[in-house]
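In: Build the 3D model from these lines:
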Amino acid sequence: MARSGIQYSDVQQAIDTLLARGDTPSVQRIREVLGTGSFTTISEHFRNWRIEREQNRDVPPPKGVPEVIVNVATELWREAQEAANQALVHYREDANRQVESAQQEAAEALQQTANAEQRESALAEHLRHTEQRLETLNRELAASQASERQWQQQAEQANQDAKRYQQLLTQSEHDVASLKERFTEELQQRQAAWEQRLAQEEQRNEAAEGKLMALLDTLRQERAQEEKALQKRLLQFEQRSDSLAKELQLKKDTLQHYQLDNSSLQQRIDELERNNISLKELHSSLQSELDKAHQALEQQHKTALQDENWQQQLWQRMEALQAQLTALPETLSSQEKEDNPPNE
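Out: Okay, here's the model as predicted:
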């Protein structure tokens, strides 16, 4: 419901003013013309005006109006409608562009927000890794400091050991010098003794050289004899090798023959095994048939026993009937006698 204050006639006059100026009516422009009024009231009156205009669009002009005026008014009305439609299309395009721009800005804002969140997450992750790395470095620093103190202690201990070793080295050098002097003296003494022993050995060698030459001749003769014996043994070995090679070839031939025989025997064994399998299958089938025959024979035997019992019963009944037939004349005669007693 429209509120009191701005009336429909006021809105209609403002619309006529806008149309007379060639402007397209709108709620904002109507309010600018009126200078007051709420947008809700103006919007309701403006909607009613458009509904009324749509309803009166096809209403014929009143009678008595000159045709020229009617034509001019119709043409003006058509031009006004076209201008209004064009302005409306323009405003719609502007509105669509503004909506698209707003949507694009909203999408960009959302994208920027997502990017900011991603950057924040990445920074938080980087900060966490940095803190972890810092903690690791702190632990490594503490370990390095402890190791440094340990190495310093070891270095001090090494310096002390080096000083002690230096003292030992000095003492060792002094001992080596004294030992060197003693060794030189002993070497000179031993060299003199060796020279004396060498002269004695040379004299002994001259005496033993004759014996050595005789021994060499003896050894040469023995070697010649051993070489002859070795040649003889080599010849025997070659002969033995030839005979063994021939024997080996003979054994190879025999083995090949045995292998051929073995192959034929294996084939025969395979064939016998196949025959054995066939015989087993035949035996199984015959055994099955034999079992079936035994079952049938037992069934026939049972049937024969039943037939024999039935025959015995039949013979017994026939014998009873025969006895009755045999006794029948006597029975008949006795009955006749009873029926026909003798006359007194």
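
In: make it CA atoms for all contacts and neighbour counts henceforth
Out: Noted.

In: Would you tell me which helix is longest in this protein?
Out: helix 67-339 (DSSP state H).

In: for it, packing partners?
Out: The helices and strands touching helix 67-339, judged by 3 or more C-alpha pairs under 8 Å, 6 or more residues apart in numbering; DSSP states H and E, number zero.

In: May I see the buried residues of the helix or strand that contains Phe46?
Out: Assigned by DSSP states H and E, Phe46 falls within helix 39-55. For helix 39-55, burial by neighbour count (16 or more other C-alpha atoms under 10 Å) applies to Thr41, Ile42, Ser43, Glu44, His45, Phe46, Trp49.

In: please give me the structure for this one as well, since I'd like to look at both together:
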Amino acid sequence: MARGGITKKAVEQARNALLARGESISIDAVRIELGNTGSKTTIHRYLKELETEDDKTALSESLSDELIALVNQLSGRLKAEAHQTLEAQEERHSEQVTAWQERFEQQSQELLATQAHVEELLQTLKQAEQQQQQLQETNHRLEVDNERLQSDLSSQKQRLSEKDERIASLEEKHTQAREALNHYRDSVREQREHEQRRYERDVQGLQSEINELEQALTARQHSYSELTQRNTQLETQLTELKRHYDAVYQESRSTDAQLSELKQQYDRLDNRFVSVTSELQGAQDKQERLQTSLTELTQEKQALEHESVQLNAVIATQKEMIEHWFTSGQLKTFSPHGES
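Out: So this is what the prediction gives:
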């Protein structure tokens, strides 16, 4: 339907009227004949179609029946080949679009899998960092405890050294007392022997001196007993200090073993942290490559879709042209008497 209600039939009638009057055919003349209505473009198109139909009619009237049959056969073959070509192009285009869509889906799935793996690695890295922080805090506490134990151990060693010095002093005093006692006993024995010889002469004096010596000896023995008891107490304290020193030493060795084990665990976690960081970097690089590939595929898909739209438009135009050509340009078959 043309604009303004102009039809091909009306244009044909106006052209025939101008021909009947012997006037030349033009767009303006036809438009004036139509009452100054209708688009010049539409009128021009209709005039071209009418001229083409006239040319085809004149050509058909001048051709023989055999040539018309040959032309109809060729036009049929041309139409079939054109349809086959269009179908093949549509099939190839559909296969290409399907392949690009499958590749796009595959790249999308790989990107999603990579993103999930990256999230898992990030979670693992976060856990490793938390464990590393906990180990650092534990290591710090153990180091503080170790320093405190080392300080206590030094203090105990100093106290033990002081005790040893006091024990050595007491032992020296004890030795001196024993030597003095031995010397005293020797002196008493000599004195007794001497007094024995003088016993008859000075028994009363000797008895008095013996009593005094016995009192002094008792006092010395009492002092010796106190020294012996004190020595026993010091030996007990020394034993307890040695036992405490052994316990502190064992605790220190256990703390050193724990520190060594924690340092080994810290080294393993640090190596794992480095490995996870490297793997995470690789996954991020892969994600960037996949993202770049996905972007390129998206652009190629858009270009392919644009090309598909253009190709579909071209195919539709070719179909329309072929159908229009075979519909409007189909040669007529004439009878031997020249009737169509």
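
In: Could you report the TM-score for this superposition?
Out: Scored by TM-score structural alignment, normalised by the length of the second structure, the superposition of the two chains gives a TM-score of 0.33; 141 aligned residues with a C-alpha RMSD of 4.4 Å.

In: hang on, the earlier thing: now the buried residues of helix 39-55 of the first structure in TSV, with distance to Gln154 of the first structure?
Out: Listed next are the buried residues of helix 39-55 of the first structure as TSV, based on distance: C-alpha to C-alpha, whole Å:
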residue	distance to Gln154 of the first structure
Thr41	98
Ile42	98
Ser43	96
Glu44	99
His45	102
Phe46	100
Trp49	105
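
In: out of the residues you listed, which one sits closest to Asp261 of the first structure?
Out: Nearest to Asp261 of the first structure among the buried residues of helix 39-55 of the first structure, counting by C-alpha to C-alpha, is Ser43 at 122.3 Å.

In: Just give the nearest non-adjacent residue to that closest one, would you?
Out: Val27 (5.9 Å; C-alpha to C-alpha, 6 or more residues apart in numbering).

In: surely that neighbour meets Phe39?
Out: Yes. In this structure, Val27 of the first structure is within contact of Phe39 by C-alpha atoms under 8 Å, at 6.7 Å.

In: any idea how far Ser275 of the second structure is from the residue positioned nearest the centre of the second structure?
Out: Nearest residue to the geometric centre of the second structure (C-alpha atoms, centre = their mean): Val118, 2.4 Å. Taking C-alpha to C-alpha, to the nearest Å as the measure, Val118 of the second structure and Ser275 of the second structure are separated by 14 Å.

In: Same check on Lys9 of the second structure?
Out: Distance from Lys9 of the second structure to Ser275 of the second structure, by C-alpha to C-alpha: 85 Å.

In: now do Val30 of the second structure
Out: Counting by C-alpha to C-alpha - Val30 of the second structure and Ser275 of the second structure are separated by 87 Å.

In: more crowded one of those two?
Out: Per other C-alpha atoms under 10 Å, whichever of Val30 of the second structure and Ser275 has more neighbours is Val30, with 27 against 13.

In: now that we're looking at that one, which residues does it contact?
Out: For Val30 of the second structure, the contacting residues are Val11, Ala14, Arg15, Leu18, Ile43, by C-alpha atoms under 8 Å, 6 or more residues apart in numbering.

In: and the residue nearest to the spatial centre of the first structure, what is it in contact with?
Out: Geometric centre of the first structure, nearest residue: Glu125, 31.7 Å, by C-alpha atoms, centre = their mean. By C-alpha under 8 Å, 6+ apart, Glu125 of the first structure lies in contact with nothing.

In: how near is it to Arg133 of the first structure?
Out: The gap separating Glu125 of the first structure from Arg133 of the first structure is 12 Å, by C-alpha to C-alpha.

In: what does Asp217 of the first structure give?
Out: Taking C-alpha to C-alpha, one finds Asp217 of the first structure at 93 Å from Arg133 of the first structure.

In: now Lys286 of the second structure, nearest residue through space, not along the chain?
Out: Thr114 (7.7 Å).

In: list the helices and strands the helix or strand harbouring that neighbour packs on?
Out: Using DSSP H and E, Thr114 of the second structure sits within helix 65-197. Packing contacts for helix 65-197 of the second structure, counted by 3+ C-alpha pairs under 8 Å, 6+ apart, involve helix 203-328.

In: The helix it packs on versus helix 65-197: what angle between them?
Out: When axes from the mean of the first three to the mean of the last three C-alpha atoms, to 10 degrees is applied, the directions of helix 203-328 of the second structure and helix 65-197 differ by 180 degrees.

In: Can you tell me which helices and strands helix 203-328 of the second structure packs against?
Out: If contacts are counted by 3+ C-alpha pairs under 8 Å, 6+ apart, helix 203-328 of the second structure sits against helix 65-197.

In: circling back: the residue nearest to Lys286 of the second structure touches Ala283, doesn't it?
Out: Yes. Thr114 of the second structure lies in contact with Ala283 (C-alpha under 8 Å); the separation is 6.8 Å.

In: check contacts around Val33 of the first structure.
Out: Ala14.

In: any idea how far it lies from Glu226 of the first structure?
Out: Applying C-alpha to C-alpha to Val33 of the first structure and Glu226 of the first structure gives a distance of 152 Å.
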